[in-house]
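Enquirer: Here you go, sequence then predicted model.
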Amino acid sequence: MTEEFITFEKFNDKHSAEELGQILKETNIEYLLENNSLSFDPTFANNGFGTEYCLKIKKEDFKKANEILLKKSEKEINEIEKDYYLFTFSDEELIEVVSKSDEWNKFDVTLAKKLLKEKGIDVSEERIKKIEEQRILELSKPEENHKGFLILGYISAFFGGIWALFIGWHLLTYKKALPNGNRVYTYSKEDRKHGNRILIIGIIFSILWLLYYLLK
């Protein structure tokens, strides 16, 4: 069985994704590049809306890849212009960049740490480790408030059709990737039970409706 590749970073343009892929390739890290962009632009603006490229690597390579990008960012910081937008951030905003590092690129996180350190704010390895652990705990929590989604699922299930099967399967099995490479269920145990019921009801009613139309 092929080892699973997990999303490491997402990009809005193919060039940036390929650039990172090349860096990983040079350090013997296997990767996959997936184009998850929308095939149709509802805005008709041709402005990249819905464009998303996912660069995936194996879970075992997450630590090595992060270390490589960290070293690259540290070198680039010495060449940064003083009009870079991060220099206008307040202490609170810089701390948020560090504490939510999964939402920012490695360069911005590294620069934020440097700026905070220059201001005398503690960004020691020990504190960063605690921040990262707390962030993992937060991201591991299941998403909530899906009543509308559940109602739609049950309604779709009684009418049969692909929507019911999709919603049920999605609620039951969908997982999200954490910054450390681990994957956890996106929805709570209770929501996954609902997903299982919707899936079963959807299958049953799909068969019943099919028999009805065939007999009719």
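Expert: Sure, I can see it.
Enquirer: For the rest of this, base every contact and every neighbour count on C-alpha atoms.
Expert: Will do.
Enquirer: from what I can see residue 144 touches residue 187, true?
Expert: Yes: here residue 144 reaches residue 187: they are 7.3 Å apart, a contact under CA atoms under 8 Å.
Enquirer: Look at the two and report which has more neighbours.
Expert: Shown here are residue 144 and residue 187; by other CA atoms under 10 Å, residue 187 has more neighbours (22 against 10).
Enquirer: so what's that one up against?
Expert: With contacts defined as CA atoms under 8 Å, 6 or more residues apart in numbering, residue 187 is in contact with 142-144, 171-172, 174-175.
Enquirer: Show me which positions of the helix ranked longest in the chain end up buried.
Expert: Ranked by residue count, the top helix of the chain under DSSP state H comes out as helix 189-215. Using 16 or more other CA atoms under 10 Å as the test for burial, helix 189-215 gives 191-192, 194-203, 205-206, 209.
Enquirer: Second structure follows, compare the two:
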Amino acid sequence: MKKEDFELVRTKSGDELAAVVETLTTAGVPHRVSSSQAAFDITEVGRGDYPADMMVMVSRADLHAARLALEGSFAETELPADHFLHTASDEEILEILSVPADWDPFVVVHARRLAADRDIKPAEITVKSAEQIQALEMGRPAARWHLVLGWFSVLLGGIVGMGIGYSLAYMKESHAEGEFYTYDLRTREIGRWMMWSGVVMLVVWRFILASR
């Protein structure tokens, strides 16, 4: 997967894959098809179902256009009677519509329809979306075991600890809304201390070994 590629649709259905590819091609949206199976022939698209997951990928620049095209193609479809959206709460509908890029366009189209039927206000969606973006901007704290492993690795010689510290301090995740640090500010600060402590310990251990 290319760094800036986003997974638009994942399916095992040949019919669904062919329909998505046709919709994007008609709309002039660049895309590519990949598979969780190593050997995949693009000419097989539309020739039955697949034993592995098939993913339709688009770039960040084309993501909005791709989703609009697919949502338009799903606008006239019916929601299956056994679909999970039928039993989704208002809060769950809000969760979907606050981060639509994290959901299949089919789900988003019907979630919007249900939101209108239930009189869920656009302002509620806007507030929820802002909360989701804020959570992404803040990042998450690292697991305690991750920190313990990092500091333990620093004491053992530095190199692994330096790597763990660097990942805690600078790792980012790419979302449709942008690129955000994976970890929160406190964790990133700990990561920087861990990284530089690893450098110091590496020098110390080399000095000790060289003096023997």
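Expert: Cool, the structure landed. Keep in mind that what you see is a predicted model, and the values were worked out from it rather than measured.
Enquirer: Return the residues in contact with the spatially most central residue of structure 1.
Expert: Central residue of structure 1 (CA atoms, centre = their mean): residue 177, 6.0 Å from the mean position. For residue 177 of structure 1, the contact set (CA under 8 Å, 6+ apart) comprises 6-7, 183-184.
Enquirer: out of those residues, which ones does structure 2 keep as well?
Expert: Among the contacts of residue 177 of structure 1, the ones still in contact in structure 2 (both residues aligned by TM-score structural alignment, their matches' CA atoms under 8 Å) are 183-184.
Enquirer: ok, so of the contacts of residue 177 of structure 1, who is nearest residue 129 of structure 1?
Expert: residue 183 (19.5 Å; CA to CA).
Enquirer: Not counting sequence-adjacent ones, nearest residue to that closest one?
Expert: Of all residues not flanking residue 183 of structure 1 in the chain, residue 177 sits nearest, at 4.5 Å (CA to CA, 6 or more residues apart in numbering).
Enquirer: Now which residue in structure 2 aligns to that neighbour?
Expert: Residue 177 of structure 1 maps onto residue 174 in structure 2, with residues paired by TM-score structural alignment.
Enquirer: The helix or strand containing its match vs structure 1, average offset?
Expert: Taking DSSP states H and E as the definition, one finds residue 174 of structure 2 inside strand 172-175. Superposed on structure 1, strand 172-175 of structure 2 shows a mean distance to its aligned partners of 1.7 Å (mean CA distance after the TM-score superposition for structure 1).
Enquirer: helices or strands up against the following helix or strand past that strand?
Expert: The first helix or strand that comes after strand 172-175 of structure 2 along the chain, using DSSP H and E, is strand 178-181. Secondary-structure packing of strand 178-181 of structure 2 (3 or more CA pairs under 8 Å, 6 or more residues apart in numbering; DSSP states H and E): helix 122-138, strand 172-175.
Enquirer: Please render those as JSON lines that adds distance to residue 90 of structure 2 to the earlier fields.
Expert: Listed next are those as JSON lines, based on distance: least, CA to CA, whole Å:
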{"stretch": "helix 122-138", "distance to residue 90 of structure 2": "11"}
{"stretch": "strand 172-175", "distance to residue 90 of structure 2": "24"}
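Enquirer: Indicate which one of those is closest to residue 64 of structure 2.
Expert: That would be strand 172-175 among those, by CA to CA, at 12.5 Å.
Enquirer: List the buried residues for the closest one?
Expert: Buried residues in strand 172-175 of structure 2, defined by neighbour count with 16+ other CA under 10 Å: none.
Enquirer: Also stretch 143-157 of structure 1?
Expert: 150, 153-154, 156-157.
Enquirer: ok so, going back, from the contacts of residue 177 of structure 1, which two are the most distant?
Expert: Distance extremes for these: the farthest pair is 7 and 184 at 13.3 Å, using CA to CA.
Enquirer: Show me where structure 2 has its strands.
Expert: 5-11, 32-35, 54-59, 172-175, 178-181 (DSSP state E).
Enquirer: ok, residue 131 of structure 2 - how many residues close by?
Expert: 13.
Enquirer: ok, so what distance separates it from residue 61 of structure 2?
Expert: For residue 131 of structure 2, the distance to residue 61 of structure 2 equals 24 Å [CA to CA, to the nearest Å].
Enquirer: same deal with residue 179 of structure 2?
Expert: On the measure of CA to CA, residue 179 of structure 2 and residue 61 of structure 2 end up 13 Å apart.
Enquirer: cool, and residue 212 of structure 2?
Expert: From residue 212 of structure 2 to residue 61 of structure 2 the distance is 58 Å (CA to CA).
Enquirer: re earlier: between the buried residues of helix 189-215 of structure 1, which is nearest residue 166 of structure 1?
Expert: residue 199 (7.9 Å).
Enquirer: Report the separation between that closest one and residue 165 of structure 1.
Expert: Distance from residue 199 of structure 1 to residue 165 of structure 1, by CA to CA: 5 Å.
Enquirer: swap in residue 117 of structure 1?
Expert: 52 Å.
Enquirer: Show me which of those two is the more surrounded one.
Expert: residue 165 (22 against 13).
Enquirer: That one -> structure 2?
Expert: In structure 2, residue 165 of structure 1 lands on residue 162 (TM-score structural alignment).
Enquirer: Next up, the contacts around the nearest residue to that match once chain neighbours are set aside.
Expert: Nearest residue to residue 162 of structure 2, sequence neighbours excluded (CA to CA, 6+ apart): residue 195, at 4.1 Å. Shown in contact with residue 195 of structure 2 (CA under 8 Å, 6+ apart): 161-166.
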